[in-house]
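Novice: structure here, sequence nowhere to be found:
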């Protein structure tokens, strides 16, 4: 049985990339990540998501130049420590989005009984909601947790 005491949330990798790029600034993304550590909601993580984050930063030259590998490792370790791990799902994912590479996020959000998927990805945002999962922008989610 899943504990629904806390709001359950999954972040798209673009949230963590933005955090690593701007973590010295006080902005929406930094505030979101700070709220994870403050325990305002339960962050759901998956090995697929963490691997996508690692690959995105280490394989895209412009990101690799701007983000220190030590900072990436620190974030990955912190996410492992505080996030609730959703077991790995194998096989072909059903199609939900215009970009099949995004479908795994929807599947994990549904399996993990997430309340929200937070993303800046237009292919996901256009869906608005699938079953119980509301798909919102970071600034929208920040407003939601202020009232929670």
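Specialist: Done, it's in. What you are looking at is a predicted structure, and each value in this text was computed from that prediction instead of being measured.
Novice: CA atoms for contacts and neighbours, from now on please.
Specialist: Fine.
Novice: can you give me the helices for this protein?
Specialist: Using DSSP state H, the helices assigned to the chain run over residues 13-22, 28-37, 47-59, 61-66, 69-82, 103-111, 122-125, 138-146.
Novice: which secondary structure elements does the fifth one sit against?
Specialist: Secondary-structure packing of helix 69-82 (3 or more CA pairs under 8 Å, 6 or more residues apart in numbering; DSSP states H and E): strand 42-45, helix 47-59.
Novice: next up, a structure to set beside the first:
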């Protein structure tokens, strides 16, 4: 199974270590699925994590560790196709990543744009809870 975790899901996993996004990160690191990412997303993680609101919740070292893990373990397609489909153009790279990475799932918390699309090509666009259910992760 090939999965893209949106930046909001990855950072939520760092902010709430007992939440579903954190458990999805654990599942990825346990090799329960292949994480698909890209340099564009790594740049976004770094940028968003430097915002005052996020810095108050997550230590830079935690973000750095996550970025390093993504760089070492995730599947990182070299090139992304140009896509213009999301109501938020800043999320179009994730849809391109769905195509380039042959992702089965795009997991996001963006209710008003990405989740509203439901699918992109063969990729289903779902919440973290939906993927956790698919992985058979019991609620704690």
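Specialist: Structure received. Source: prediction; values computed, not measured.
Novice: out of the helices of the first structure, nearest to residue 131 of the first structure?
Specialist: Across the helices of the first structure, residue 131 of the first structure has its closest neighbour in helix 103-111 (7.7 Å, CA to CA).
Novice: the closest one: average distance to aligned residues in the second structure?
Specialist: In the superposition against the second structure, helix 103-111 of the first structure averages 0.7 Å from its aligned positions (mean CA distance after the TM-score superposition for the first structure).
Novice: ok, residues contacting that helix?
Specialist: Applying CA atoms under 8 Å, 6 or more residues apart in numbering, the set of residues contacting helix 103-111 of the first structure from outside is 9-10, 12, 46, 49, 86, 89, 93-97, 115-117, 130-133.
Novice: how about that helix, which residues of the second structure does it hit?
Specialist: Under TM-score structural alignment, the alignment places helix 103-111 of the first structure onto residues 92-100 of the second structure.
Novice: and that stretch, how far out from the chain middle?
Specialist: Chain-centre distance of stretch 92-100 of the second structure: 12 Å, with CA atoms, centre = their mean, to the nearest Å.
Novice: ok so, going back, could I get the helices of the first structure as TSV with mean neighbour count?
Specialist: Below are the helices of the first structure laid out as TSV (neighbours: other CA atoms under 10 Å):
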stretch	mean neighbour count
helix 13-22	18
helix 28-37	17
helix 47-59	16
helix 61-66	12
helix 69-82	14
helix 103-111	20
helix 122-125	17
helix 138-146	14
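Novice: so what's the aligned partner of residue 138 of the first structure in the second structure up against?
Specialist: Residue 138 of the first structure maps onto residue 128 of the second structure when the alignment is built from TM-score structural alignment. Under the criterion of CA under 8 Å, 6+ apart, the neighbours of residue 128 of the second structure are 9, 20-21, 24, 107-109.
Novice: try it again at 10 Å.
Specialist: Under the criterion of CA atoms under 10 Å, 6 or more residues apart in numbering, the contact list for residue 128 of the second structure reads 5-6, 9, 19-24, 106-109, 134.
Novice: likewise residue 5 of the second structure?
Specialist: 11, 21, 24-25, 28, 35-37, 41, 94, 105-109, 126-128.
Novice: got CSV for the helices and strands packed on helix 69-82 of the first structure, with distance to residue 73 of the first structure too?
Specialist: Written out in CSV, the entries for those read as follows (distance: least, CA to CA, whole Å):
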stretch, distance to residue 73 of the first structure
strand 42-45, 15
helix 47-59, 9
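Novice: returning to that earlier point: could you turn the buried ones of the contacts of helix 103-111 of the first structure into a ChimeraX selection?
Specialist: Listed next is the ChimeraX selection for buried residues among the contacts of helix 103-111 of the first structure, using 16 or more other CA atoms under 10 Å:
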select :9,10,12,46,49,86,93,96,97,115,116,117,133
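Novice: so how far is residue 25 of the second structure from the match of residue 138 of the first structure?
Specialist: Between residue 128 of the second structure and residue 25 of the second structure the distance is 10 Å, computed by CA to CA, to the nearest Å.
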